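Participant: Turn this into a model:
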Amino acid sequence: MLEKTGDYQEKTIGTQPIYEGKIISLQVDTVRLPGGRTATREIVRHPGAAAVLALIEDKMLVVEQYRKPMEKFQIEIPAGKLDPGEDPMEAAARELEEETGYRAGRLRPISAFYTSPGFADEKLYLYAAEELVKGESRPDEDEFLAVEAITFEQAQQYIREERISDAKTMLAVYAWHLYRLTGQF
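Facilitator: Presented below is the predicted three-dimensional model:
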C-alpha cells in the first residue's frame, strides 16, 4: 500500500495565469518534483458546484439541456456553480428551485467529490432533497431546460444510451439505487 508522505509532494515554484473567465480560470504552474526535476502542470480553477438528488414518489427530478462542449443534449440532476463565498447547501437549494421550481424543506449531504483532480480543483457537493414543495422554476436567462421526473429504470436506460453520462448524475443514480435497497444514502 502506498503511504502518504511529503516526499512525493510537488512544490510550486512558479505560476503563470493564462485565462480568467466567468466560470473558470486557467494557470500553468511550474513544480519541483521529488528528486529535484521540474515539470509544468496546467490547472483549471473552478469555484465548486452543488447538485441535488430530488425524489418525488420514487421518481428522480432531472433537467435536459444542450451541452455545448459535448455538442449534445444531456439529462442531468439540478446543479450549478457556487457563487463567491456561497455555502454549498444554499447553492443546492437555489439551483433546485431555479431549475425545477421545487423547494426542499430539508437537504441532506450525500457526498462531495472532485470532478477531475488531474487538472481541475472543482469540488462538487451532492445533496438529497426532502419534503419537496412545488413552485415556479426560474432558470437563468441563458438556460433552456426541460424538467422531467424519471423512474429508476428510465435512469438506467438513459445511462446505457449515454443520455445520462456526467459523473454527478450517475453518482446520484447509484445513490438512489443504494437508497432503494437500504433506505439510506
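Participant: C-alpha only now, for contacts and for neighbours.
Facilitator: Fine.
Participant: list the contacts for the residue positioned nearest the centre of the chain?
Facilitator: Nearest to the centroid of the C-alpha atoms of the chain, with distances taken as C-alpha atoms, centre = their mean, sits Leu124, at 4.3 Å. For Leu124, the residues meeting the contact criterion (C-alpha atoms under 8 Å, 6 or more residues apart in numbering) are 48-51, 112-115, 168.
Participant: Reformat the residues you listed as TSV; add secondary structure and neighbour count.
Facilitator: As requested, the contacts of Leu124 are exported to TSV (DSSP: H, G, I helix; E, B strand; the rest coil; neighbours: other C-alpha atoms under 10 Å):
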residue	secondary structure	neighbour count
Gly48	coil	22
Ala49	strand	25
Ala50	strand	26
Ala51	strand	28
Ala112	strand	15
Phe113	strand	14
Tyr114	strand	14
Thr115	coil	17
Lys168	helix	24
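Participant: here's the other one to compare against:
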Amino acid sequence: MSKQKPKIHSVTEVAKSRLFTIESLDLSFSNGEKRVYERMKPSGRHAVLVVPITSDGDLLLVREYAAGTECYELGFPKGLIDPGESASDAANRELKEEIGYGCKQLTPLKEVVLAPSYFSSKMTLFVGQDLYPEKLQGDEPEELEIVRWPLSQAEELITHCDFSEARSITALMLALKVLGKQ
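Facilitator: So this is what the prediction gives:
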C-alpha cells in the first residue's frame, strides 16, 4: 500500500554548527495529524565505504578516532564523494588515502541510509579487489592504523568489540554474501 506523503508547510533552521544544520519541518499527514519533525539539513553529498580484500585473502581495515564514541573504532575505509566525482572514483580515492592502495575491481554492494528519519545522505558500499599500492594524502589528523584481518575469520570480526560501526558490519555481511562466503 502506497501512502500519500505528508505535506510540508514550513522548513525552519533551528541550529547550526560548522558541520551540521538542523531543520524543523511542520508537517500535516493525510489523516489530519500534524507534527513537527527535526532532521539534519540535506547536504546533497553522499559517501562511500569499501571492503578491501588483498590477494592473500585479508580484509584491510582502519582504526581511527571517532568523536561520537570517544574511542578508536575499527572499520573499513570510507569518506564523502567530492563534487563532480563518481561513487567508484571516490571509493578508489578513499582507499588510496586511508590504506595506501587503489583497486582495479570495485563491486557495488548496496546503497544504504543511516537513520533515514534524521538524515538523507546515502552511502554506497563496495567490495574492492585486485589491490595495488598507491598512496594519496588524506585529510585525517593522524596516521591511521591499518589492520589486516583474514577473510576466513570474518565471522569473528563481526562480533569483535572494536568493530561496531553499523555500516561496516552491513558492508562485510553483504560482501560475504557476494563472495559466496556465507
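Participant: Nearest to Glu57 of structure 1 among the contacts of Leu124 of structure 1?
Facilitator: Here the nearest of those to Glu57 of structure 1, counting by C-alpha to C-alpha, is Ala51; it sits at 19.5 Å.
Participant: Apart from its chain neighbours, what residue comes closest to the closest one?
Facilitator: Once flanking residues are discounted, Ala51 of structure 1 sits nearest to Ala79: 4.0 Å by C-alpha to C-alpha, 6 or more residues apart in numbering.
Participant: number of nearby residues for that neighbour?
Facilitator: Using other C-alpha atoms under 10 Å, the number of residues around Ala79 of structure 1 comes to 26.
Participant: From Leu125 of structure 2, how far out is the counterpart of it in structure 2?
Facilitator: When structure 2 is aligned by TM-score structural alignment, the residue opposite Ala79 of structure 1 is Lys78. Computed as C-alpha to C-alpha, to the nearest Å, the Lys78 of structure 2 to Leu125 of structure 2 distance reads 9 Å.
Participant: Count residues in the vicinity of Gln154 of structure 1, would you?
Facilitator: Using other C-alpha under 10 Å, Gln154 of structure 1 has 13 neighbouring residues.
Participant: what comes up buried for the helix or strand harbouring it?
Facilitator: Gln154 of structure 1 belongs to helix 152-160 when assigned by DSSP states H and E. For helix 152-160 of structure 1, burial by neighbour count (16 or more other C-alpha atoms under 10 Å) applies to 152, 155, 158-159.
Participant: need the residues you listed in TSV with distance to Met70 of structure 1, can you?
Facilitator: Shown next, in TSV, are the buried residues of helix 152-160 of structure 1 (distance: C-alpha to C-alpha, whole Å):
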residue	distance to Met70 of structure 1
Phe152	25
Ala155	20
Tyr158	16
Ile159	16
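Participant: quick revisit: which non-adjacent residue is nearest the residue nearest to the centre of structure 1?
Facilitator: Leu124 of structure 1 sits nearest to Ala49 (C-alpha to C-alpha, 6+ apart), 4.7 Å away.
Participant: Which position in structure 2 pairs with that neighbour?
Facilitator: Checking TM-score structural alignment: Ala49 of structure 1 goes with Ala47.
Participant: What helices and strands are in contact with the helix or strand containing Gly79 of structure 2?
Facilitator: For Gly79 of structure 2, the element it lies in under DSSP H and E is strand 78-80. Contact here means 3 or more C-alpha pairs under 8 Å, 6 or more residues apart in numbering; DSSP states H and E; on that basis strand 78-80 of structure 2 packs against strand 47-52, helix 87-98.
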